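**Q** sequence-free structure coming up:
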């Protein structure tokens, strides 16, 4: 776990800002000991909107997934962090991606009884898909895919395994 992971997990906004300003850590570094979570995954789960915003503005990719396919939106939905979900949607983060079990963030919100998140995500999924379609038509580049996770998933699928591992 890097200093940035620790600061994000602890909700230490000042620490996150200092680390990013000094370029001490890559905001997209995956923590192999914690299911390949990035600092953004930690901040989203904690509901720390300001840290989420700072991380994204410093290059954190909301499309990156854990080894089980969870995006930051999955973590925010699981813990009922509506403000974080709204912020991720504002930044055109992929909030409609399925994890390795086929569950989207909206399903996580349903499982944990976060009805406000469910209502928001149902509407936001439609908007996310419409934006993705419009971007494709206009040639706008989107960062909505974790290539490394997708590649490893295909490799494991070909071998008959469903576990996703990273190098």
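**A** The structure has been received and is ready for your questions. This one's a predicted model, so the numbers in the text were calculated from it and none came from an experiment.
**Q** contacts, neighbours, all on C-alpha from now
**A** Noted.
**Q** quick one, what contacts the most centrally placed residue in the chain?
**A** The chain has residue 72 as the residue nearest its centroid, 2.4 Å off, counting by C-alpha atoms, centre = their mean. Applying C-alpha atoms under 8 Å, 6 or more residues apart in numbering to residue 72 gives the contacts 40-42, 44-45, 62-65.
**Q** let's see it at 6 Å
**A** Neighbouring residues of residue 72 by C-alpha atoms under 6 Å, 6 or more residues apart in numbering: 41, 44.
**Q** equivalent analysis for residue 23, please.
**A** Applying C-alpha under 6 Å, 6+ apart to residue 23 gives no contacts.
**Q** three-state assignment of it?
**A** Following DSSP: H, G, I helix; E, B strand; the rest coil, residue 23 is assigned to coil.
**Q** residues near residue 84, how many?
**A** Residue 84: 26 surrounding residues under other C-alpha atoms under 10 Å.
**Q** another structure for you, compare them:
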């Protein structure tokens, strides 16, 4: 009876573990983690509990899920997105920072989803500037990765701004400035990029 309740699903295919992870209920996640034989259950959108925790920025839940299922970090949803994609898309900069500090998550940094977008692409699309900065100044981030539309994360930024400017009846000029640094302590790219946009 208990097993049936713990593995029950609602109309969206979410289990109690999905719900506990989503709201950041740490004790609930611990309780369920000790009793569930399989925590790798998808909802109807293909999301695992780990994705719910990542999209809400619940670092303590992420740590607890990893403790029970260390291989969960590699799980992907129906959009072929990993947990770093989710954190970046939702603007959870503290969680992104946590992932980037841990070497075991580095394989997620440049992974593509089913549309070829990396976590940085998604952060740019959803205008999460703090997250964009975290990726941009991490030298492991490949800024030249193309998505399925043949766009880098920079292209997405330019396209979005040009569309916005066009909607307001103005033209947009931009200048790229490059900074050179050898300071490995900050993990900067040897050639970082910042953009100053001017309305002409």
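**A** Done, it's in. Since the structure is predicted, the reported quantities are computational estimates derived from the model, not experimental observations.
**Q** coming back round to it: what lines up with the residue nearest to the centre of structure 1 in structure 2?
**A** By TM-score structural alignment, residue 72 of structure 1 lines up with residue 83 in structure 2.
**Q** next one: its match from residue 41 of structure 2, what distance?
**A** Applying C-alpha to C-alpha, to the nearest Å, the value for residue 83 of structure 2 to residue 41 of structure 2 is 15 Å.
**Q** just give me the longest helix of structure 2.
**A** The longest helix of structure 2 (DSSP state H) is helix 153-167.
**Q** against structure 1, where does that helix fall?
**A** The aligned range for helix 153-167 of structure 2 in structure 1 is empty, by TM-score structural alignment.
**Q** any residues touching the helix or strand just after that helix, and which ones?
**A** Following helix 153-167 of structure 2 in sequence order, the next helix or strand is strand 172-180 (DSSP states H and E). Contact partners of strand 172-180 of structure 2, identified using C-alpha under 6 Å, 6+ apart, comprise 190-199.
**Q** cutoff 10 Å now
**A** Residues outside strand 172-180 of structure 2 that contact it (C-alpha atoms under 10 Å, 6 or more residues apart in numbering) are 158, 161-166, 188-200.
**Q** and the angle for that strand with helix 153-167?
**A** Put simply, strand 172-180 of structure 2 runs at 150 degrees to helix 153-167, going by axes from the mean of the first three to the mean of the last three C-alpha atoms, to 10 degrees.
**Q** roughly how far is stretch 19-31 of structure 1 from the heart of the chain?
**A** Relative to its chain's centre, stretch 19-31 of structure 1 lies at 16 Å (C-alpha atoms, centre = their mean, to the nearest Å).
**Q** any idea where the strands of structure 2 begin and end?
**A** Secondary structure of structure 2 by DSSP state E: the strands cover 172-180, 191-199.
**Q** among the ones you listed, which is nearest residue 119 of structure 2?
**A** Closest to residue 119 of structure 2 of the strands of structure 2, according to C-alpha to C-alpha: strand 191-199, at 17.6 Å.
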